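Student: Sequence and predicted structure, then a few things I'm wondering about:
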Amino acid sequence: MDNTKTNTGKTQVGTTGPVLIIGAGLLGASLGMRLSKLGVPVFLRDIYPVVSALACDMGAGQKWEEGGSDPALVIVATPPDVAADQVIAALKEFPSALVTDVASVKSVILEEVAAAGADLSRYIGSHPMAGRERSGTAFAREDLFESRPWVVVPNQETDPGAVLAMRSLALDVGSLPLQLDAQTHDQSVALVSHVPQLVSSLLAAQLAKALPESLGLSGQGLRDTTRIASSDPALWAAIIAGNAEYVGKVLRGFADDMQQVLHALEHPGVDIPSPSLVGAVTLAMRQGNLGAARIPGKHGGAPRRYQEVMVKVPDKPGTLGQLFLAVGETGTNIEDLELEHSPGAAFGVARLAIDPNSAASLAEKLQVKGWEIVSV
């Protein structure tokens, strides 16, 4: 059941509950906060009482008490290395409940649940493609799933009603549901999530031995490519281990391409720069251009080209908000935003991605309002 509007204008929620969330970390607490705000009865259970207590204080639900009403839906939001055990236990403990997990890997969990002889008709895997560099309950947000894909992963025995229930859950929390089988899911996330995490972490690891003078030169490019390197090592070790086969295949392709560039760097030939080195780097860059161009646009459709309007933003409280207000007053939509700020600088540069037909006009209007345009 999709979200609709009633005659009173209130959102009608497809998930009725009660919902039991097992694991009150980032995903579990964020789900609880969103569902609780929608009026769905939510209960929380975590092996660490302090974690569930914090999540309750944040508005994610109530502490689960044994002997209460059985849940209609159980959401296992634990790390992937223990998710299968929790799913199996929940299917046994609550024989009338639909059980899902939100782990980042799906095949290994399905295999373990099936091997245990659990009721697969009531189990459906799922994976909200949402998260943060920081894990843990304290970083939970009720809007974490807004406009993010939510993968629904039924097995061959999953009841059709369970698929509808999971689609409703995704829509209720603001996500965009799509359906994949477990193998396709794991292949996909290896490419778009798991290997990017490893590559970012490996690059950031080189900074640990860098000279302070070198780090002082860092710009937005380095920040962009290492942003997710602050992620939880223990959690990601469990995720990568659970998807080792597909991560290994993607990482091998990455390593092969890297090796070609490395070979050219280490064997430049007589001429400097050598044709082979220039060719290897050019090929790598062109292949990267092609890959980047295939990343879907913000609405999930084909990539769209925008023009950048670069605006100098003084490093003072409220100036970025004033810039947004000024852009809004021109009637122009900001399609994307990046903010560059060098250490110690008295200003930053906001890179506004704008429809090409509106870029020049926006720049002129902002200049009239007193903003300094760096480039269009």
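Tutor: Thanks, I have the structure now.
Student: all contacts plus neighbour counts: C-alpha atoms, from now on.
Tutor: Fine.
Student: For the longest helix seen in the chain, give me every contacting residue.
Tutor: Longest helix in the chain, counting residues (DSSP state H): helix 244-266. With C-alpha atoms under 8 Å, 6 or more residues apart in numbering as the test, helix 244-266 has contacts from 186-187, 190-191, 194-195, 240, 276-277, 280-281, 284.
Student: Tell me the helix or strand right after it.
Tutor: Tracing the chain C-terminally past helix 244-266 and defining elements by DSSP states H and E, one meets helix 275-293 next.
Student: Please identify the buried residues of that next one?
Tutor: 276-278, 280-281 (16 or more other C-alpha atoms under 10 Å).
Student: for stretch 61-76, same thing?
Tutor: Across stretch 61-76, burial judged by 16+ other C-alpha under 10 Å covers 61-64, 70-76.
Student: any idea how far stretch 208-220 is from the chain center?
Tutor: 27 Å (C-alpha atoms, centre = their mean, to the nearest Å).
Student: Repeat that for stretch 241-261.
Tutor: The answer for stretch 241-261 is 21 Å, by C-alpha atoms, centre = their mean.
Student: Looking at the buried residues of stretch 61-76, which are in strands?
Tutor: In strands, defined here by DSSP state E, the members of the buried residues of stretch 61-76 are 62-63, 73-76.
Student: Put this next to the first one:
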Amino acid sequence: MTLPHVHIIGTGLLGTSLGLALRRAEYPVTLSDQSPTAVRLAADMGAGTAAEPSTADIVVVATPPDVAARTIVAALDTWPEATVTDVASVKTAVLAEARTLTGDPVLARYIGCHPMAGREKSGAIAARDDLFLARPWVVCSDEDTPADRLAAVVALAEATGAAVVHLDPEFHDSAVARVSHAPQVLASLMAGRLKDMPADGVALAGQGLRDVTRIAASDPGLWTQILAGNAAEVRAVLADVRADLDALIGALDLEPGALATIAGLFAAGNEGHDRIPGKHGQAPARYSSVTVFIDDTPGALARLFTDVGELGVNVEDIRIDHATGIKLGSVDISVIPSAQVTLTEGLAARGWWVPEAAIDTEGRE
């Protein structure tokens, strides 16, 4: 079967990563960008051929959100037989603007998409061919979408290793405001509190702060565009967060009833956290954690995981925290509860520094 020719407009992180993934799947890919340097870099990285083709089967618009609609309409005009899609992180505003620029019959060839993948780094140089692997890829279609065009876009998404999810544009924007856009705002605001903090205080940072602020390194310009494109939904989420913050700030006066308010807010957080999908998109599962202290030296992690494997225990998740000032770190290994004792005692017996093992041993003596 001959794979469709895909033309990608925009060779930033997503466009270049998509080109790399599709070339790995042997799709013919051409690339274009307003920046000659950017498109040459993407081509040099193997994401496709730098060219503006006369024909294309699928055109993917991977430009910044604030120019996505205009680029989509231009692509529909330039390639009148092609299916046009995009990777913008907002869908309703892009579709509404496109409708003001062209008619519905033309837009029948447009299918909005949003791969839920990214990095805190930007540009072609940060691209990876596995960026979309096992990540949700939202496809926004309706009953009027031609079945053959929809199938081609779904096949393209699946060729990258992504898992296709069909959503309505309005629901998509409401959902990403909660799972992506507002979290980015909160991470950046928290990281902003560190801007003028004395270095000795920042040095106390642990894994909790790193977890909360990891995405705060994201591109300010891109996120300004994203928030502007999904302003109403993000504003609604942040207003709810502000109400909870106001309640918490008021409770910190520690008047009668304050502790119940504080505990209730944390309990609500527990409930929300428990709804986040677990491994492979499955229902959330509770794991037990085994902490191991290791030297920060080459091969230490490899030896640890070799021993875990030889004990017949599957690692469900890991978290690494690095000590300040010394070459020592802790590895929290998440396992199913029934494997906790096996792993704890087995690693301790193999000479690993497992604090829980010492406590268990003392308890039995």
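Tutor: Nice, I can see it. Since the structure is predicted, the reported quantities are computational estimates derived from the model, not experimental observations.
Student: could I get the buried residues of stretch 61-76 of structure 1 as CSV with distance to Ala345 of structure 1?
Tutor: Listed next are the buried residues of stretch 61-76 of structure 1 as CSV, based on distance: C-alpha to C-alpha, whole Å:
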residue, distance to Ala345 of structure 1
Gly61, 44
Gln62, 47
Lys63, 48
Trp64, 51
Asp70, 57
Pro71, 54
Ala72, 55
Leu73, 52
Val74, 50
Ile75, 47
Val76, 46
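Student: Skipping its backbone neighbours, what lies nearest the residue nearest the centre of structure 1 in space?
Tutor: The geometric centre of structure 1, computed from its C-alpha atoms, lies nearest to Ala130 (C-alpha atoms, centre = their mean), at 3.4 Å. Spatial nearest neighbour of Ala130 of structure 1, chain neighbours left out: Phe145 (5.8 Å); criterion: C-alpha to C-alpha, 6 or more residues apart in numbering.
Student: quick one, what contacts whatever residue of structure 2 lines up with that neighbour?
Tutor: Using TM-score structural alignment, the equivalent of Phe145 of structure 1 in structure 2 is Phe132. With C-alpha under 8 Å, 6+ apart as the criterion, the residues that contact Phe132 of structure 2 are 115-117, 160-162.
Student: just those now: which is nearest Cys140 of structure 2?
Tutor: Pro115 (11.3 Å; C-alpha to C-alpha).
Student: Per the alignment, name the residue of structure 1 opposite that closest one.
Tutor: Checking TM-score structural alignment: Pro115 of structure 2 goes with Pro128.
Student: Just tell me the aligned range of stretch 241-251 of structure 2 in structure 1.
Tutor: Counting by TM-score structural alignment, stretch 241-251 of structure 2 corresponds to 254-264 in structure 1.
Student: in a strand, that's where the residue nearest to the centre of structure 1 is, yeah?
Tutor: No - the assignment for Ala130 of structure 1 is coil, going by DSSP: H, G, I helix; E, B strand; the rest coil, so no strand is present there.
Student: quick one: it and Ala162 of structure 1, what's the gap?
Tutor: Noted for Ala130 of structure 1: a distance of 22 Å to Ala162 of structure 1, by C-alpha to C-alpha, to the nearest Å.
Student: Repeat that for Val113 of structure 1.
Tutor: Between Val113 of structure 1 and Ala162 of structure 1 the distance is 16 Å, computed by C-alpha to C-alpha.
Student: can you tell me which of the buried residues of helix 275-293 of structure 1 lies nearest to Leu26 of structure 1?
Tutor: Using C-alpha to C-alpha, these come closest to Leu26 of structure 1 at Val281, 40.0 Å.
Student: which position in structure 2 aligns with that closest one?
Tutor: Mapped onto structure 2 by TM-score structural alignment, Val281 of structure 1 lines up with Ile262.
Student: show me what contacts that match?
Tutor: Ile262 of structure 2 touches 248, 251, counting by C-alpha under 8 Å, 6+ apart.
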